[in-house]
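**Student:** Fold the following, please.
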Amino acid sequence: METALGEGGAAIFFVLVALIALTAVRLTRSYRRWERYLPTVLFMIFCSMLYYFLVRGRLLWEYTPATWVTHWGAELLLSFVVFPCTVLLLLDLLPRSGGKLRLARYLLNWSFVYLLTEQVALQMHFMRYHRGWSFGWSVFFVCTMFLILYLHHRCPLAAYLATVGLIVLYMVWFRIPFPIFLQAVE
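**Tutor:** Reported below is the predicted structural model:
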C-alpha cells in the first residue's frame, strides 16, 4: 500500500525514529551513564530477539517492508538503536522522588510515546498486525514492557519471572507452539 512518503516511507520512518532517539540521548547526556543501565539495555535487546525465536515466523506484528529495508532491517534498527536509547532515557530520567503515583505517571508517559509512534506507523501502513494481535494488545504489551524494564533495573529476578509469565500468556493466548514442541509437530 502506497503512503504519502512513497515506497521507501517505512524506511524513512524507522530511521527518523532512531535519529530522534539518538538525539534525545545526546541532548540529555544519558549516554554518560550507560554502564549503570547496560544490564537492562541487554535485557531489552534479548527480549526483542527472543520474540523472533519463539514465534518462528508466526509474527504477531510486522513492519512493512520497502524496497531498501525489510521487516528485519527495521527490527534490527529498533533492537540495537532505539531500544537501547529508550532504556538509557527511561532509567536516567527516572523520577528520584514523588512516590509511586509519580512513577506510574512517568511510565505511562513513556507508554504513550511508544503507542503514539505505533499508531503513526499503523496509520501510515508501516506496520501491520497478525494472528489476532490488535492495538489493545499493544497497549497492554507496552505498559507492561515499561513496568518490567523499571523492575529489571530494581530487581532483575522479579523481571525475569514476570517476563516468563507474560511469554507463556502470549504464546497460549495467540496459539503459538512453544519451540521445544515444534520438532514433534513439524
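
**Student:** Please make it C-alpha for all contacts and neighbour counts, starting now.
**Tutor:** Noted.

**Student:** what about the longest helix in this protein?
**Tutor:** For the chain, the longest helix by residue count, based on DSSP state H, is helix 99-123.

**Student:** And that one, how far out from the chain middle?
**Tutor:** In terms of Cα atoms, centre = their mean, to the nearest Å, the centre of helix 99-123 is found 12 Å from the chain centre.

**Student:** cool, stretch 94-109 as well?
**Tutor:** Average the C-alpha atoms of stretch 94-109, do the same for its chain, and the two points are 20 Å apart (Cα atoms, centre = their mean).

**Student:** in it, what counts as buried?
**Tutor:** For stretch 94-109, a neighbour-count test (16 or more other Cα atoms under 10 Å) marks 103, 106-108 as buried.

**Student:** cool, stretch 136-146 as well?
**Tutor:** Within stretch 136-146, the residues that qualify as buried by neighbour count (16+ other Cα under 10 Å) are 138-139, 142-146.

**Student:** ok, residue 132 touching residue 61?
**Tutor:** No: counting by Cα atoms under 8 Å, no contact exists between residue 132 and residue 61, whose distance comes to 9.6 Å.

**Student:** So for these two, which sits in the more crowded spot?
**Tutor:** In terms of neighbours (other Cα atoms under 10 Å), residue 61 is the more surrounded of residue 132 and residue 61; the figures are 15 against 11.

**Student:** I have a second one here; can you model it like the first so I can compare?
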Amino acid sequence: MNALYGGLWLLAMVLWGDLKRWKKYYPTLLFFMIGDFLYLYLLSDHFPLWTYNPQGIDEIIGITNTHVTLSIMFVKYPATTFIYLAKFPETGRFMQILYGTGWVGLYTLNEFIDRKLNLIVYDNGWNFYWSILFNVVMFTILRIHYCRPLVAWGLSILFILFLWNIFNVPSEVFR
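**Tutor:** Alright, predicted model coming up:
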C-alpha cells in the first residue's frame, strides 16, 4: 500500500507539479517536512497521536511507522507542495477557499481510507475530526508560509502550543 500511495503521488507530481520552478517552492517544502520531523522525533515513540500501521506486504517486509512517515515526507509532501502552491488561484477569495477546501478534502479522504483499512491508528485522544482541523490549518499555513514565512512560523508555534495543551503532552517527550 505504501508503494501504491507513493506511486500515485509521484505520478501526480509529474503530471501537475511545477517541477521546473521547484526552487520557488523549496522553502515551503522544508517548512512542511520540519513539522513532521518534529512530530516523528518528539512524539511518535513516547506520546503518539497517530501511528501508521503497515498491512499486507508492507508488514511482511518490515515496513514500520517510521518508514511510512519518511516516505510521506519525501514523496507525498513534495508532490503536494509542487502542485498545491503552483496551482493556487492568485485572485478571487472564493476560488482560493474552494481550492484549499479541495486539498483538505483530498487529504481527509486519504486518511478516511487509511482508517477503513486500519493503516493508521489514533492514540492519546486524537481522532478523525482532529485530523480534519489539522488539515485545514496545515493547508492554510502552507500558503501563508509561501507568501509570508515568518507569519507562518508564528502561527505554527501557536497551533503547536494549542495542540500541546489540548492533548496534555508530557514534558518527558523532550529526551
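
**Student:** Aligned counterpart of residue 108 of structure 1 in structure 2, please.
**Tutor:** The alignment partner of residue 108 of structure 1 in structure 2, by TM-score structural alignment, is residue 101.

**Student:** for the nearest residue to that match once chain neighbours are set aside, what are its contacts?
**Tutor:** For residue 101 of structure 2, the nearest residue in space outside its immediate sequence neighbours is residue 136; the separation is 7.6 Å by Cα to Cα, 6 or more residues apart in numbering. Taking Cα atoms under 8 Å, 6 or more residues apart in numbering as the criterion, residue 136 of structure 2 is in contact with 100-101, 104.

**Student:** Need the counterpart of residue 157 of structure 2 in structure 1.
**Tutor:** So, by TM-score structural alignment, residue 157 of structure 2 is matched to residue 164.

**Student:** tally of neighbours for the closest residue to residue 63 of structure 2 other than its chain neighbours?
**Tutor:** Counting by Cα to Cα, 6+ apart, residue 54 is the residue found nearest to residue 63 of structure 2 once chain neighbours are left out, at 6.4 Å. When counting by other Cα under 10 Å, one arrives at 22 neighbours for residue 54 of structure 2.

**Student:** Over to residue 54 of structure 2. Which of the three states is it?
**Tutor:** Reducing the assignment to helix, strand or coil with DSSP: H, G, I helix; E, B strand; the rest coil, the entry for residue 54 of structure 2 is coil.

**Student:** so it touches residue 64, yeah?
**Tutor:** Yes: applying Cα under 8 Å, one finds residue 54 of structure 2 in contact with residue 64, separated by 6.4 Å.

**Student:** Map residue 142 of structure 1 across to structure 2 for me.
**Tutor:** Residue-level alignment of residue 142 of structure 1 against structure 2, with TM-score structural alignment as criterion, gives residue 135.

**Student:** Just list the residues touching its match, thanks.
**Tutor:** Remark: with contacts taken as Cα under 8 Å, 6+ apart, residue 135 of structure 2 is in contact with 104, 107-108.

**Student:** can you check residue 56 of structure 2 too?
**Tutor:** Residue 56 of structure 2 makes contact with residue 1, according to Cα under 8 Å, 6+ apart.

**Student:** ditto for residue 34 of structure 1
**Tutor:** The contact partners of residue 34 of structure 1, taken as Cα under 8 Å, 6+ apart, are residue 88.

**Student:** Tell me the counterpart of it in structure 2.
**Tutor:** With TM-score structural alignment as the criterion, residue 34 of structure 1 lines up with residue 22 in structure 2.
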